[in-house]
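Student: okay, predicted coordinates and the sequence, questions at the end:
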Amino acid sequence: MPVSALPPSEIVRRQHAFFRDGATRPVSFRVDRLRKLREAIVRFEPRLLAALRQDLNKSEREAYATEIGIALTELRVALRGVRGWAKPKRAKTPMSHSGASSRIVPEPYGTTLIVSPWNYPFMLTIAPLISAIAAGNTAVLKPSELTPNVSMLIAELIRETFSSDYVAVVEGDAQVSAELLRQPFDHIFFTGSPAVGRIVMEAAAKQLIPVTLELGGKSPCIVDKDADLQLAAKRIAFGKFTNAGQTCVAPDYAFVHREVKEAFVEKLAEVVTRFYGERPMESPEYGRIVNERHYKRLTGYLDDGRIVFGGQTDGTSLKIAPTLLDQVPLDSPIMREEIFGPLLPIVEYEDEAEIEAVVEANPKPLALYVFTRNKAFAGRIVERIRFGDACINDTVMHFGSPYLPIGGVGSSGIGSYHGEYGFRAFSHYKSILTMTNLFDPPFRYPDSKWGMKVIRKLLR
C-alpha cells in the first residue's frame, strides 16, 4: 500500500517498529542514508528549481543559493561530522565519586515529526531532516500545502530514496497537520509562525513530547550614524527583498539615525533599482507573494505610513514592489505584526534608549541587525537587547552558516539547529556513571564515624 494511502497512525506505528529494530543506530547506516539523500537532491535539482519558480517565482540563482545549496552544505557538514558527533564523550567526575568514570552518550529520540513552512519549502524541510537522519531517528515530513509543486516533488524524492518505515512524507492541509499532532512522536520539529507554534506546543504538551520551534517575529535592523551607508543599503536590500521579503530572519523594520536617514533612504532606493530594475515586478530575479490571502494582508499595510519608494502592486501576479515606508506610527498594525513581505518601515531614532524601548515593547525577535563602525555601540545593542541571533554589518547571512546554532527565544522559538546543533536538537544526551567495585568509600553511609567531616570537605 502506498504511504499516501496509509493513515498517520499506521505510518507512525511502522516507524516506531523500524526504530525499535535498531537499524538506524549504526553510524554507518546514517552516513549511507545521508549520501543517498545528497544523490537524490542532485538528481532532482532541475525539477526542484522549476517547482520553486512555479510556487514562489524564485529565480535559479535565488532558489539554488537559499534552498538547494544550503541543504547540500548541511549534508556536507553532517557527513564529515556525524561520526564525531555520535561518539560518547568522557565527562569529569567529582572527588566525591572517587573510583567512578563518567560519560555522555548521544541517543536518537526515535520517531520524529518535521512540519515545514512555505517560504523556503525545500530547505526548511530537508535541513531538519538531515539533522534527524544524522542523529539516528526516523522521520515523518509534513511540507506546506501552500507550495504544492515543491511539496509534491519532496514526496517523490523521499519515496524514491527511503523506505516509508524510515522516512515518509504526508501531504495535506491543516486537518492533516492536526491529525499528525495527535500521534505519539518522540520529538516534533516545527518551523512557522508563532501562532501555529503555540498550537504545536499545546498538542505536544498533552503527550509530553519535546519540541524544537523555529518561529519568527519582528527583527529590527539598526543603522547607526557612522555606518557605511552604501554597504548597509546593499546588504539590507538583499536580506529584506530576497524571496519578496518572505523570510523569517528578514529585517522587519529599520531604525535609522536621524542624521543619516535621508541619505540612507536614497541609497536604499538606488540599490533596489540596481537589483531589480525600474519595474521590479517584471524582474525575473524578484519573487511573488505566496497566495491571495497574504497578498491582501500585505497591501493592507500600505496605508500605515507614507510611501517614499515603491508601493506598486499587482493582484493578478500576486506581486508587491519593494516598498519603503516613512512616518510610520509605532502603534500601527505594520509595527505590531510580523510583516513577512517586501515592505520596510523606516523609523528614525536619536539615541539608544529609543531603540531599546521599541524593541523590548515587542516579543523577542528572531534576529537583530546592527550596521555601524562603532564596536562599542554594537556591543551595547547586542548585550542589552534580547533576541535569537544577530549579524553585525550584514543581514540573514548567519542563517547560511552550518557552524552556528540558529534559533529564537521566547515567542521567536525554542531550541536551535544547523550542523552539529541540529544533531543535538534531535538527540537525547544520556549521562552514564560507572562506579568501581574495587573499593567502596564508607563516608556516604550513615554508620560512618567520620562521614560528616568528609562530606563537608568534599561538598563545598
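Tutor: Alright, I've got the coordinates. Here the structure is a predicted model, which means the values were calculated and not measured.
Student: going forward, measure contacts and count neighbours with C-alpha atoms only.
Tutor: Noted.
Student: touching, N119 and G245? I think so.
Tutor: No - using CA atoms under 8 Å, N119 is not in contact with G245, being 9.5 Å away.
Student: which one of these two is surrounded by more residues?
Tutor: G245 (27 against 24; other CA atoms under 10 Å).
Student: which residues does that one contact?
Tutor: Shown in contact with G245 (CA atoms under 8 Å, 6 or more residues apart in numbering): 239, 340-343.
Student: and after the longest helix anywhere in the chain, which helix or strand comes next?
Tutor: Longest helix of the chain, by residue count under DSSP state H: helix 27-56. Using DSSP states H and E, the helix or strand that follows helix 27-56 towards the C-terminus is helix 60-63.
Student: ok, second structure coming up, stack it against the first:
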Amino acid sequence: MATAEFSKVLQKARNAFKGGITKNVDFRIQQLNNFYRMCVENEQQLAAAVTQDLGKPTQESILFEVEFLLNDIRCMKQNIRNWVKPEPTEKNFITLLDETFIQKEPYGVVFILGAWNYPVQLSLSPMVGAITAGNCVILKPSELSPKTADLMKTLLPKYLDKECYHVVTGGPDETVEMLKEEFDYIFYTGSTRVGQLVRDAANKHLTPCTLELGGKSPVYLDDSINFDVACKRLLWGKLINAGQTCVAPDYLLCTEKVQEKLIPALKKTLKEFYGENPKVSKDLGRVLNEKHFNRLLGLMKHGDTVIGGEHDESTRYIAPTVIKNVKLSDPIMQEEIFGPLFPIVTVDGPEEAIDIINSKDKPLTLNVYSKQHDVIRKFIENTSSGSVCVNDSIVNLSIDALPFGGVGKSGIGAYHGKYSFDTFSHKKAVLIRNYSMLGEKLGEARYPPYSPANQKYLRKLLKKRPNLLPPHMDYVAMFLLGVSFAVIVKVILHFSGVNYF
C-alpha cells in the first residue's frame, strides 16, 4: 500500500474514533457478534487459506486458528460489560468520604501487525481485544501468508464497521513506511529482530506497544516421568505447524541416563503419530518457504542425527528430526529453530540445566517434565520466562485466565482473555471529591499558614494503613462516619445549651 493511501486510511480511522462510536459498549458487542458470525460462516475458507499458505493439516487450522478465535470472542462477549465498569480503589484517610476509581478507556487507533505462522489467530485475536476495549483498528496481516491475508482483506469489511476497522497489505518496505505514522498503540507478533525495529519506530512518537516475540524455549526432563505419555505431549507440542510455533519446545535438556530411555520412546511415538514414512502423512505440516528450509538444513549439520533427517526441497518437507551430542556452541543452539528439529543437550542434573537456561535470553516459555515437586519448584523459582508449562507443552495457551507474553527479548506485554482487554485499555485514575464539612475538616491542615503541628497531623493522617474494608465498602464507612459526626455535633450543641430542633 502506498504511503499516501495508508495515510488516508489512518485519518479515516482517527476521524471514526473522534466520533466516539467505539466508546459505545453496545456497538462493540455488535461488532463482536459480527466478528463471530464471520468466523462461523467462513470457517472452511479460513482453514483452506491457512492450509494453502502453510500446508497445515485441517485439524490444526480449525482448532488453533478458527476455534481459538471463536473462543476468544465468546470470552469477550461474556465479560465486556463487567470489564468496562469503573473499578473502585483503596483510599487514604483524607479521601475516605470521596470517590476514587479506575476508568478503562480505549487508546484510540491501534496498529496490529500479524504473524505468518498462525495467520488467523495471531492477527485477529489481538484485534478482538482491541475492539472489546473500544479502539479503532488498522490490521496488517503478514505478507508471508498471502492467501490468508487476502481473505481477511475481503471478509472483514463485509462484517465489521468500514470506518473503524481496516485491513492493509504490503511487504517489509511498505511496513517500514507505515510505521513512520503516529498511532495510539502498536501490537506486533513476530521475530525479535523485527520487534526491535517496531519498538524503535514506536519510540519516535512515544507510542506504547506490545511485542509478542519468541526465542529458544527449553525443555527439561528427568527419569521420574511416564515416558510414553511425556513423549506424546512433547512431540505434539513440537510438531504442530511443523515446529513453526513461537512456544514450541526448542531444545531438550536431560541426563545421559534419560537420553538413553528418551530416544527409543520418541522414535516409537513418531511412528504412532505419522507411520513408517512421515512424508506421506497428512498430519504433518511443511516448512514455510525455501529460505527457512535451507536455514534448517544448515542447523542439522552439527551433532548426530538419531531420528529422521530426511528432507525434500520440492515440497519443503523435513522429517521430525532428533539430534544428540549437540554442543552449546553449535549454530542450532544459537537461534530459535522454528522447525521440526529437536536437539538434545545432556546435563548432570537440574542445576546445570538451570545454569544453561539462565545463560541465554529469557525464553517465551519453559517446559519441565517431572513428577518431583522439588525439581518443578526449582525451575519455576530459579529461572525467568514468559510462562512455565509442567508435564505438557502449549496447553497453557488454552487457558485465557493466564496471560500470554514474554519477558526480556521474548517479548513485552501480554494478552489473552481479560489481559487482551487490559492491554488495549488505558487505565485512567479518577478522584471525585465532595464538599462535605467533615471531609474539609480532615484535610484543612494542608492550607497555609503551615505549622509543625499541622505537618505532624497530616503525616499521621496520610500514613499508609492496612485496608480493612474492600473498596465497595467505602460507602458504608462514609455513612458510619457521617452518622458519628452528626451524633458528635448534636452532643456538642446539647451541652452548649443550643436548641437544635
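Tutor: Looks like it arrived, so ask away. In this text, all values refer to a predicted model and were calculated from it rather than measured experimentally.
Student: on average, how far is the longest helix of structure 1 from the matching bit in structure 2?
Tutor: Here the mean offset of helix 27-56 of structure 1 against structure 2 after fitting is 0.8 Å, by mean CA distance after the TM-score superposition for structure 1.
Student: quick one on the thing from earlier: among the contacts of G245 of structure 1, which are located in strands?
Tutor: The members of the contacts of G245 of structure 1 that map onto strands under DSSP state E are L343.
Student: need the contacts of G245 of structure 1 in TSV with neighbour count and distance to V3 of structure 1, can you?
Tutor: Formatted as TSV, the contacts of G245 of structure 1 follow (neighbours: other CA atoms under 10 Å; distance: CA to CA, whole Å):
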residue	neighbour count	distance to V3 of structure 1
G239	21	38
F340	26	34
G341	29	35
P342	28	38
L343	29	41
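Student: tell me the one of the contacts of G245 of structure 1 nearest G277 of structure 1?
Tutor: Nearest to G277 of structure 1 out of the contacts of G245 of structure 1 is P342 (CA to CA; 15.4 Å).
Student: residues in contact with the closest one?
Tutor: 240-241, 244-246, 320-323.
Student: which ones among the residues you listed map onto strands?
Tutor: 320, 323.
Student: distance to H257 of structure 1 added to the contacts of P342 of structure 1, as JSON lines?
Tutor: Formatted as JSON lines, these follow (distance: CA to CA, whole Å):
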{"residue": "K240", "distance to H257 of structure 1": "19"}
{"residue": "F241", "distance to H257 of structure 1": "22"}
{"residue": "A244", "distance to H257 of structure 1": "26"}
{"residue": "G245", "distance to H257 of structure 1": "23"}
{"residue": "Q246", "distance to H257 of structure 1": "26"}
{"residue": "I320", "distance to H257 of structure 1": "27"}
{"residue": "A321", "distance to H257 of structure 1": "25"}
{"residue": "P322", "distance to H257 of structure 1": "22"}
{"residue": "T323", "distance to H257 of structure 1": "19"}
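Student: and the contacts of P342 of structure 1, which are buried?
Tutor: Buried subset of the contacts of P342 of structure 1 (neighbour count, 16 or more other CA atoms under 10 Å): 240-241, 244-246, 320-323.
Student: of those, which is the nearest to P143 of structure 1?
Tutor: Looking across those and measuring by CA to CA, the closest to P143 of structure 1 is Q246, at 16.6 Å.
Student: the closest one reaches P322, doesn't it?
Tutor: No - using CA under 8 Å, Q246 of structure 1 is not in contact with P322; the gap is 11.8 Å.
Student: now, among the buried ones among the contacts of P342 of structure 1, which is nearest to E160 of structure 1?
Tutor: For those, the nearest to E160 of structure 1 is Q246 (30.2 Å; CA to CA).
Student: structure 2: which residue goes with that closest one?
Tutor: Taking TM-score structural alignment, the alignment pairs Q246 of structure 1 with Q244 from structure 2.
Student: again with A361 of structure 1
Tutor: So, by TM-score structural alignment, A361 of structure 1 is matched to S359.
Student: next, count neighbours for its match.
Tutor: Neighbour tally, S359 of structure 2, other CA under 10 Å: 9.
Student: what about stretch 202-212 of structure 2, distance to the chain center?
Tutor: Distance, stretch centre to chain centre, for stretch 202-212 of structure 2: 15 Å (CA atoms, centre = their mean, to the nearest Å).
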